[in-house]
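Q: Attaching a predicted model along with its sequence, questions to come.
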Amino acid sequence: MTRCVRPFFKKLRAAQAGLACLLAVSAAHAQQAASAPAGTPNTLDAVKVTGQRSNGSVDPSIVTAAKNKVLSRRFASSCAFMSGYSAAEDEVTLAYLRDFNMLDNPSSEAERFSDLSPDGNAKAQGATSPSDAGIDTASGLSTQTPGVACAGSDRRFAAGRNWIARKDKSLQQAFDAYEAGQYAEARAKFEEGWKKLGYEEAALMLARLHLLGLGTAASAPKAVEWLREVVDARYDPVADRLTFDPQKPDNINTRVEAALLLARIYLTGQGTPRDPAQAYKWWRKALDYGFEPAGTLLAQAHLSGIGTPVDVKPALAYLQAAGEAGDATALFMLGQLYHHQLPRQPAGVPLDLNRAGAYYLAAAKAGHLDATYQAARMMDLGEGATAPAPERAVVLYKDAALKGNADAQNALATYFYRGEVVPQNLATARQLFQAAAGRRQPDAMFNLAVMLAQGQGGERDLAAAYAWCTLSQRLGHAQAAAALPALAARLGPEDKARADAMLKPATPKP
């Protein structure tokens, strides 16, 4: 039986962040590892659907935020409701005006827009005409109103919505019904909220219900209609644009969620003809809306020719922009490109180990586990300008291993097995191999089989050794395939029966 060896380092798979969430797929935007090969866009790029919570109850702040989106001056759809500046809202300015006896001056306050006075408070200010009160007579807008242009009728409509929203409970009731699994009632309440106040959250959840067939017949076209209600709403590229926070990549808005869900529908052809070009379009929209990781999706599309011609130049540009914005997956992919670690390495990107290592380290600092492993591996093997640095490599291996990276667990286990850099500890090595094997790491499966067969770090178990060696061989491990016949010859009838039971677990009774 061959001894435990250093892992056969396999090419890593492409990561897709943080996209964290579409249709309740984990924001394990997978945190960083996707099941698709590197360079292939993850077809399950997901974004958290508003309203889902782990504690089984609805957070009231979501409903409050939804109402604020309808009414706040910060969003274009509100027509800058209550946007007129008032000294009464500013304590510092108010104190200043008080000190200089300016509170009685009509010019101390600009026109205000409220549900009680949707056309402004020109009369209250003592103005004799709209223009005196700072109102553009052509548009009906205050000259100090920020955001997109709104006509007087738009402002009166927004004021009416505020009046309704004060007592509206439809959105809260819709989320409560959804969390309770009462999907038909939830659908009715979401529809009510949409009709009354145009909640984007309601439209997004209605799209989800129609897509999954919850409380209604499954209908992708109907889901697309509801998603279009979100993305086609009035939009101010300044006020409505998402400010991406790499520390909180799941904190996104409904417009981004809708765009990513549209991309997923068209990419997978879920209930509608598959159209990768449309998927590319909606990834581009998500980027326009401020979701920086969408640039990583666009880069993957350019590398794979998904919805757009293969072209490494825009792929690099998108990745660099996303990386600068803090997307760890983009940094990791840049490391892969310059390390020539993609299964389909594009032409035009030179092998640059120093640059690859720098990108891996940057992604590792951002918490990307695969990048942490790759940075450790480069230090371990001395790739780049520096000599091998196993002491530094072990630190990074440990960091990634403790967070569940199977390749790092396997690599760290070999150090404990051999007693290199760290004191030899066969029990720890066996535990680490066991953890990595449970995550389908083929080298760890084989290494664990060796330790089980020889009784290293614990009791000898030939049946378990044969089972793990078989699983490793099935994943293409050459050494496992070579060792399997010799190991099989050592099994007694009882061991063989137990190994077969491990490999073919009994089907549970209904």
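A: Structure's in. What do you need? All figures in this text were calculated on a predicted structure; none of them were measured in a lab.

Q: make it CA atoms for all contacts and neighbour counts henceforth
A: OK.

Q: List the buried residues in the helix or strand containing Pro314.
A: Element membership for Pro314, per DSSP states H and E: helix 312-324. By 16 or more other C-alpha atoms under 10 Å, the buried positions in helix 312-324 come out as Val312, Ala315, Leu316, Tyr318, Leu319, Gln320, Ala321, Ala322, Gly323.

Q: I figured the fifth one hits Ala299, correct?
A: In this case it means Leu319. Yes - applying C-alpha atoms under 8 Å, one finds Leu319 in contact with Ala299, separated by 6.2 Å.

Q: Show me which residues of stretch 261-270 are buried.
A: So for stretch 261-270, counting by 16+ other C-alpha under 10 Å, buried means Leu261, Leu262, Ala263, Arg264, Ile265, Tyr266, Leu267, Thr268.

Q: likewise stretch 417-436?
A: Buried, per 16+ other C-alpha under 10 Å, within stretch 417-436: 417-418, 424-436.

Q: follow-up on the earlier one: for Lys195, state which of the buried residues of helix 312-324 is nearest.
A: Ala322 (37.4 Å; C-alpha to C-alpha).

Q: List the contacts of that closest one.
A: Ala322 makes contacts with Glu292, Pro293, Ala294, Gly295, Thr296, Ala330, Leu331, as judged by C-alpha atoms under 8 Å, 6 or more residues apart in numbering.

Q: what about 6 Å?
A: If a contact means C-alpha atoms under 6 Å, 6 or more residues apart in numbering, then Ala322 has Glu292, Pro293, Gly295, Ala330 as its contacts.

Q: Included below, for side-by-side comparison, is a second structure:
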Amino acid sequence: MRVKSWLGVALLGASAFVYADHEAGLVEFRQGNFASAVHEWREAAERGDGESQFALGRMFETGSGVRESLGDAYKWYRLAADNGIIDAQVRVAELFLSGRIENRGPEDAAEWLERAADSGHAAAQFQLGLMYLEGFGVREDAAVAARRFEQAADQGHAPAQNNIGSLYENGRGVDQDFSRAFEYFSLAARQGDAMAQNNLGALHARGRGVERNHAWAVFWFTTAARNGNDVAKENIKASLSNLQSKQIAGSRVNIRSGAGTQHAPLTQLSRGERVYVLGAGDGWSQVYFEVQGEPHLGWISSSLIQ
């Protein structure tokens, strides 16, 4: 067991005391010894160690190495939160928002989220942004929502990047700025946020914040649709109507995941089947196509389409 030494000053000199610590609990936890981890963390938590208090709260909430108890979990989370543990502050707020703690609600959650957000916690900043945008537990204030979303967005929080992009697009809480909207949607889209991908496609389709380009619109709408955004599926149709379809020239042609034969085939299309070319270069073309009505993107040798 890893221990930490503390020096206590007595009347007749110095005495060395040995205690369990948070790291010892982590060692036990990582080895799957949950009961031992609880023992280590309880000793440290009772001495006021915030990290151990938070860890102990998790163990009680999940019933790992100890009887599951939301009451005990909340007790330790709250002590950790009071000790300045940011993740504990967020967890306390989440419990309040869930309605699982009696006589605590969104107003109480907002107080803890403010503390965590002011300490730079991106998820807390995002959640506060939502609350201020909707007036949930706080006075509705789109400008404050925008500030909180932007704080989280600048830390790479994809949903916050999408949301501040939407506020810039609509001029809510900030001055309308399509270029800033495009910037934030692009950041979130590249992280895989399906809503941002759809929103980015819409900017391309409308020519807002970027030159109108229906090929790029189809690219992002299709990417969003493949990630589960149903609105994007409808948007694809409108942009495809502005693009010219082409036909497969070869008898049986591989559609690949990238530009080159080293990339894996996604499917095969037969002569006469329709694709839309979104871009081309170095003998390869990126195309939009459908398989059983579902949208797809792939690459094909440019010599095989006409």
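A: Received the coordinates, thanks. As the structure is a computational prediction, the values presented were derived from the model and not from experiment.

Q: just to revisit the earlier point, would you check the span in structure 2 matched by the helix holding Pro314 of structure 1?
A: Helix 312-324 of structure 1 lines up with residues 70-82 of structure 2 when matched by TM-score structural alignment.

Q: Just the strands from structure 2, written as ranges.
A: 4-10, 13-19, 245-247, 252-256, 265-270, 274-281, 284-291, 294-301 (DSSP state E).

Q: And Ala143 of structure 2, how close does it get to Leu130 of structure 2?
A: Distance of Ala143 of structure 2 to Leu130 of structure 2, given as C-alpha to C-alpha, to the nearest Å: 12 Å.

Q: What of Glu51 of structure 2?
A: 28 Å.

Q: Please identify which of those two sits among more neighbours.
A: Glu51 (25 against 21; other C-alpha atoms under 10 Å).

Q: ok, now which ones touch the aligned partner of that one in structure 1?
A: Per TM-score structural alignment, the equivalent position to Glu51 of structure 2 in structure 1 is Pro293. Pro293 of structure 1 sits next to Ala322, Asp327 when contact means C-alpha under 6 Å, 6+ apart.

Q: any idea how far Pro293 of structure 1 lies from Ala322 of structure 1?
A: Counting by C-alpha to C-alpha, the gap from Pro293 of structure 1 to Ala322 of structure 1 is 6 Å.

Q: follow-up on the earlier one: nearest to Arg155 of structure 1, of the contacts of Ala322 of structure 1?
A: Of the contacts of Ala322 of structure 1, the one sitting nearest to Arg155 of structure 1 (C-alpha to C-alpha) turns out to be Glu292, at 32.7 Å.

Q: Can you tell me the closest non-neighbouring residue to that closest one?
A: Distances taken as C-alpha to C-alpha, 6 or more residues apart in numbering put Ala322 closest to Glu292 of structure 1, at 5.4 Å, once the chain neighbours are dropped.

Q: Measure how buried Gly120 of structure 2 is and give me the count.
A: 15.

Q: scratch that, Lys4 of structure 2
A: Other residues close to Lys4 of structure 2 by other C-alpha under 10 Å number 12.

Q: ok, now Phe34 of structure 2?
A: The burial count for Phe34 of structure 2: 20, using other C-alpha under 10 Å.

Q: So it is in contact with Gly63, correct?
A: No - Phe34 of structure 2 lies out of contact with Gly63 (C-alpha atoms under 6 Å); the separation is 9.7 Å.

Q: where's the counterpart of Asn229 of structure 2 in structure 1 relative to Gln409 of structure 1, distance?
A: Counting by TM-score structural alignment, Asn229 of structure 2 corresponds to His477 in structure 1. In this view, His477 of structure 1 and Gln409 of structure 1 are 18 Å apart by C-alpha to C-alpha.

Q: Which one's more surrounded, those two?
A: Per other C-alpha under 10 Å, whichever of His477 of structure 1 and Gln409 has more neighbours is Gln409, with 29 against 18.

Q: Is it correct that that one is in contact with Ala400?
A: No - the pair Gln409 of structure 1 / Ala400 is not scored as a contact, 7.6 Å apart, by C-alpha under 6 Å.

Q: circling back to that earlier point, now the helix holding Pro314 of structure 1 on structure 2. Mean distance?
A: Superposing on structure 2 places helix 312-324 of structure 1 at an average distance of 0.7 Å from its equivalents, by mean C-alpha distance after the TM-score superposition for structure 1.

Q: Closest to Gln454 of structure 1 out of the contacts of Ala322 of structure 1?
A: Nearest member of those to Gln454 of structure 1, counting by C-alpha to C-alpha, is Ala330, at 43.3 Å.

Q: circling back to that earlier point, nearest to Trp220 of structure 2, of the strands of structure 2?
A: Of all the strands of structure 2, strand 294-301 comes closest under C-alpha to C-alpha, at 10.1 Å.

Q: what's the angle from that closest one to strand 252-256?
A: Computed by axes from the mean of the first three to the mean of the last three C-alpha atoms, to 10 degrees, the angle separating strand 294-301 of structure 2 from strand 252-256 equals 100 degrees.
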